[in-house]
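Student: give me a model of this one.
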Amino acid sequence: MKKNITLFVLCCGFIFSAGALAQVQQAVYQDEDTPPESFTILLKDEWSFLNEAVTQLKNETENKGEFETTEEFQTRITRSRDLLQNKLNTHLKETKLDRRVFGLWYKATLVSYNADAEIYSVKCATIIEAPYNIPTVDCLIPPNPYVDLSDSIRGGYRTSSIFLKFHPDFEWKVGRSEAQAAKGVEANLYFKVHFMVDLLQAGTALHGQLKIIAKDIALMNKSNNYVYWKSAIP
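Tutor: The predicted structure is shown next:
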């Protein structure tokens, strides 16, 4: 009887530990469905924060003091850069940007289906506004096959947009029955892209990088989250 009680306690402890571990693992990344406007605001806020931080570094280290040796000047630059990096790292943790994953929806439009090749041509005209490059901050998306960033002039104002770079259309390899099913729910057909955001210094230059990192892309039914196609983004 005593052995059975001990075994029961051990099993309960294991279940509790496994549950706690699962909760910790689930908390590592926070997947958030994010409206485009909210993502744009977040990017602009981070752009402003990075610009202010880099501008402060530039003001502090751009010129060597009159009574400062070159060695002292270089030491001061290194110390200031280290302080900036610590500031960025602290900010990323405080805002949880180091583990937040933002899910953005891009409306998909079915163009035409080639029944012989089983290829559905799909367009996407959605763009999401993003900050543009300035002397103190580079905004970039690491090179990948699906998502890119472009500058443009709209209404006389410079702007930057995140878009899906299909040339000219996305070629979706899909069987006829599923293609027909997708056509029936086209109003709910979207590409979903997961992004992460990072802030860092760019090499030894006095400017920073706002990095918008595309993690994966999927073609989905937005109403029920059914996934027709998905690909990781290297």
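Student: C-alpha only now, for contacts and for neighbours.
Tutor: OK.
Student: how about stretch 23-40: buried residues?
Tutor: By neighbour count with 16 or more other Cα atoms under 10 Å, stretch 23-40 contains the buried residues D31, P36, F39, T40.
Student: contacts for that stretch, please.
Tutor: Applying Cα atoms under 8 Å, 6 or more residues apart in numbering, the contact partners of stretch 23-40 are R99, R100, V101, F102, G103, L104, W105, I128, E129, A130, P131.
Student: neighbours around the second one, how many?
Tutor: The one in question is R100. 19 (other Cα atoms under 10 Å).
Student: as TSV, the buried residues of stretch 23-40 with secondary structure and distance to L88 would be great.
Tutor: Output for those, formatted as TSV (DSSP: H, G, I helix; E, B strand; the rest coil; distance: Cα to Cα, whole Å):
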residue	secondary structure	distance to L88
D31	strand	22
P36	helix	24
F39	helix	19
T40	helix	20
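Student: using CSV, lay out these together with distance to K58.
Tutor: Below are those laid out as CSV (distance: Cα to Cα, whole Å):
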residue, distance to K58
D31, 35
P36, 32
F39, 28
T40, 26
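Student: quick one: which two of these are the most distant?
Tutor: The span of the buried residues of stretch 23-40, defined through Cα to Cα, is set by D31 and T40 at 17.0 Å.
Student: OK, contacts around W105?
Tutor: P35, P36, Y190, F191, K192, V193.
Student: ditto for F102
Tutor: D31, E32, D33, T34, F39, H194, F195, M196.
Student: identify the farthest-apart pair in those residues.
Tutor: D31 and F39 (13.2 Å).
Student: can I get the contacts of W105 in JSON lines including distance to N86?
Tutor: JSON lines is the format used below for the contacts of W105 (distance: Cα to Cα, whole Å):
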{"residue": "P35", "distance to N86": "30"}
{"residue": "P36", "distance to N86": "30"}
{"residue": "Y190", "distance to N86": "39"}
{"residue": "F191", "distance to N86": "36"}
{"residue": "K192", "distance to N86": "33"}
{"residue": "V193", "distance to N86": "30"}
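Student: could you tell me which of these belong to helices?
Tutor: P36 (DSSP state H).
Student: quick check, nearest of the contacts of W105 to S152?
Tutor: The shortest approach to S152 among those belongs to P36, at 18.1 Å (Cα to Cα).
Student: and that closest one, how far is that from W105?
Tutor: Distance of P36 to W105, given as Cα to Cα, to the nearest Å: 8 Å.
Student: sequence B follows; please return its structure for comparison with A:
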Amino acid sequence: MLGLIAVDVDGTLVGTGNVVREDVWAAFAGARARGMRVAVCSGRPAVGNALEYARRLDADGWHVFQNGASIVKVDSGESLSEPFPVEKVQALIEHAHRTDRLLEIYTDTDFAITKPGDFAERHAALLGLPYTPKRPEELRGTVVRVQWVVPIAETAAVLAEADPALEFHPAGSPVMPDAMFISVTKAGVDKGSAIRRVAQKYGLSMDRVMAVGDGSNDLHLLRAVGHPVAMGNAEDVLKAVAETVVAHVDEGGLVQAVNLALTL
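Tutor: Take a look at the predicted model:
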């Protein structure tokens, strides 16, 4: 049996109804009972629903949030997160105001937004949080990541604003199919770099780690582990690097992945 399974949230753990199947919870409970560690590996922050998923999957374990920018031990709050370049934060906030786009600015456990409105309100609901818009100047703590939330049609324009000091991680959610979430982290920080640090904390080599995902922001994650698994609903670029492709998220694909991890 493998020592660790890393699991994306949207489109992998959570299906189109924004719920986790009961057989998925049961499969992970069985894996934990046998000693396998489980790490959420999500673009979401360590708040609301994502935090509750992490606690239910592995209550005293290390989990990866914010596309690798936030690495948190959920029982103690201990963090391995790296700060986002300070000089870039203000420049991106100013750019958000000029372009009238929604930019979210995150610490490990809190966030602010540049543009209240429909996308911001719906994203708060997706995260399982009350809609209480906070301005960037009100945010306290160390910024670890920012994120653009834009209409699908604006994705290419945002990605064209590449910066060698930063990593862009575009991902969608079945819960908000009209939006693209483009997470921005410090260069070299991604789900792959984060899961290596988690595996190191557990004393595991990467050949004893499985990762399961569905989106292009999971590409670094799948490339980092010994056993990459793509969901049936995954983007083609992910299926191309996967060792195994399981069923669609709504058809129990994640249960198949967990059962496979128990046999390797």
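Student: please state their TM-score.
Tutor: The pair, once superposed, lands on a TM-score of 0.22 when counted by TM-score structural alignment, normalised by the length of the first structure; 87 aligned residues with a Cα RMSD of 5.9 Å.
Student: returning to that earlier point: in the contacts of stretch 23-40 of the first structure, find the pair that's most separated.
Tutor: R99 and E129 (22.4 Å).
Student: what is the subsequent helix or strand relative to the longest helix seen in the second structure?
Tutor: Counting by DSSP H, the longest helix found in the second structure is helix 86-99. Going down the chain from helix 86-99 of the second structure, the next helix or strand is strand 102-106, by DSSP states H and E.
Student: who are the packing partners of that following strand?
Tutor: Counting contacts by 3 or more Cα pairs under 8 Å, 6 or more residues apart in numbering; DSSP states H and E, strand 102-106 of the second structure packs against helix 86-99, strand 111-113, strand 145-151.
Student: quick check: angle from the first one to strand 145-151?
Tutor: With axes from the mean of the first three to the mean of the last three Cα atoms, to 10 degrees as the basis, helix 86-99 of the second structure and strand 145-151 are set at 20 degrees to each other.
Student: tell me which residues in helix 86-99 of the second structure are buried?
Tutor: Buried residues in helix 86-99 of the second structure (16+ other Cα under 10 Å): V89, L92, I93, A96.
Student: how far off strand 102-106 does it point, in degrees?
Tutor: Using the same axes, to 10 degrees, helix 86-99 of the second structure lies at 160 degrees relative to strand 102-106.
Student: in the stretch 101-250 of the second structure, which spans are strands?
Tutor: 102-106, 111-113, 145-151, 166-171, 179-186, 209-213, 227-230, 244-245 (DSSP state E, counting those that start in this stretch).
Student: chain center to stretch 82-92 of the first structure: distance?
Tutor: 19 Å (Cα atoms, centre = their mean, to the nearest Å).
Student: actually, stretch 20-36 of the first structure.
Tutor: That offset, for stretch 20-36 of the first structure, works out to 14 Å (Cα atoms, centre = their mean).
Student: pull up the distance across it, start to finish.
Tutor: 34 Å.
Student: what do you get for stretch 183-190 of the first structure?
Tutor: So stretch 183-190 of the first structure: terminal residues 12 Å apart, Cα to Cα.
Student: which stretches in the first structure count as strands?
Tutor: Secondary structure of the first structure (DSSP state E): strands located at 30-33, 100-107, 109-114, 119-123, 127-130, 137-140, 147-154, 157-164, 170-173, 189-201, 208-221, 226-232.
Student: quick check: A124 of the second structure vs W25 of the second structure, distance?
Tutor: Applying Cα to Cα to A124 of the second structure and W25 of the second structure gives a distance of 24 Å.
Student: between the contacts of W105 of the first structure, which sits nearest D148 of the first structure?
Tutor: V193 (11.8 Å).
Student: what residues are up against that closest one?
Tutor: G103, L104, W105, Y106, A214, K215, D216, I217, A218.
Student: what's the neighbour count on the fifth one?
Tutor: With neighbours defined by other Cα under 10 Å, the count for A214 of the first structure comes to 24.
Student: what's the distance between it and V9 of the first structure?
Tutor: 45 Å.
Student: now the helix or strand that V24 of the second structure is a member of: buried residues?
Tutor: V24 of the second structure belongs to helix 22-33 when assigned by DSSP H and E. If you call a residue buried by 16+ other Cα under 10 Å, then helix 22-33 of the second structure has these buried ones: V24, W25, A27, F28, A29, A31, R32.
Student: and the angle for the helix or strand Q256 of the second structure falls within with strand 209-213?
Tutor: If you go by DSSP H and E, Q256 of the second structure is part of helix 253-261. Inter-element angle recorded for helix 253-261 of the second structure and strand 209-213: 170 degrees (by the same axes, to 10 degrees).
Student: so helix 253-261 of the second structure versus helix 22-33, what angle?
Tutor: On the basis of the same axes, to 10 degrees, helix 253-261 of the second structure is oriented at 20 degrees to helix 22-33.
Student: same for helix 253-261 of the second structure, what does it pack against?
Tutor: helix 22-33, strand 209-213.
Student: buried sites along that helix?
Tutor: Quick answer for helix 253-261 of the second structure (16+ other Cα under 10 Å): G253, L254, V255, Q256, A257, V258, L260, A261.
Student: out of those residues, which is nearest to R145 of the second structure?
Tutor: L254 (27.9 Å).
Student: I'd say the closest one and W25 touch.
Tutor: No - using Cα atoms under 8 Å, L254 of the second structure is not in contact with W25, being 9.8 Å away.
Student: how many residues are close by T109 of the first structure?
Tutor: Neighbours of T109 of the first structure (other Cα under 10 Å): 19.
Student: how much space between it and R158 of the first structure?
Tutor: With Cα to Cα as the criterion, T109 of the first structure and R158 of the first structure are 28 Å apart.
Student: same question, E52 of the first structure
Tutor: Going from E52 of the first structure to R158 of the first structure by Cα to Cα gives 20 Å.
Student: those two: who's more crowded?
Tutor: More crowded of E52 of the first structure and R158, by other Cα under 10 Å: E52, with 14 against 11.
Student: and the gap between that one and G208 of the first structure?
Tutor: In terms of Cα to Cα, E52 of the first structure sits 10 Å off from G208 of the first structure.
Student: likewise for T90 of the first structure?
Tutor: Relative to G208 of the first structure, T90 of the first structure is positioned 16 Å away (Cα to Cα).
Student: got it, and A181 of the first structure?
Tutor: Counting by Cα to Cα - A181 of the first structure and G208 of the first structure are separated by 46 Å.
Student: more neighbours: which of these two?
Tutor: Ranked by neighbour count (other Cα under 10 Å), A181 of the first structure and G208 place G208 first, with 24 against 10.
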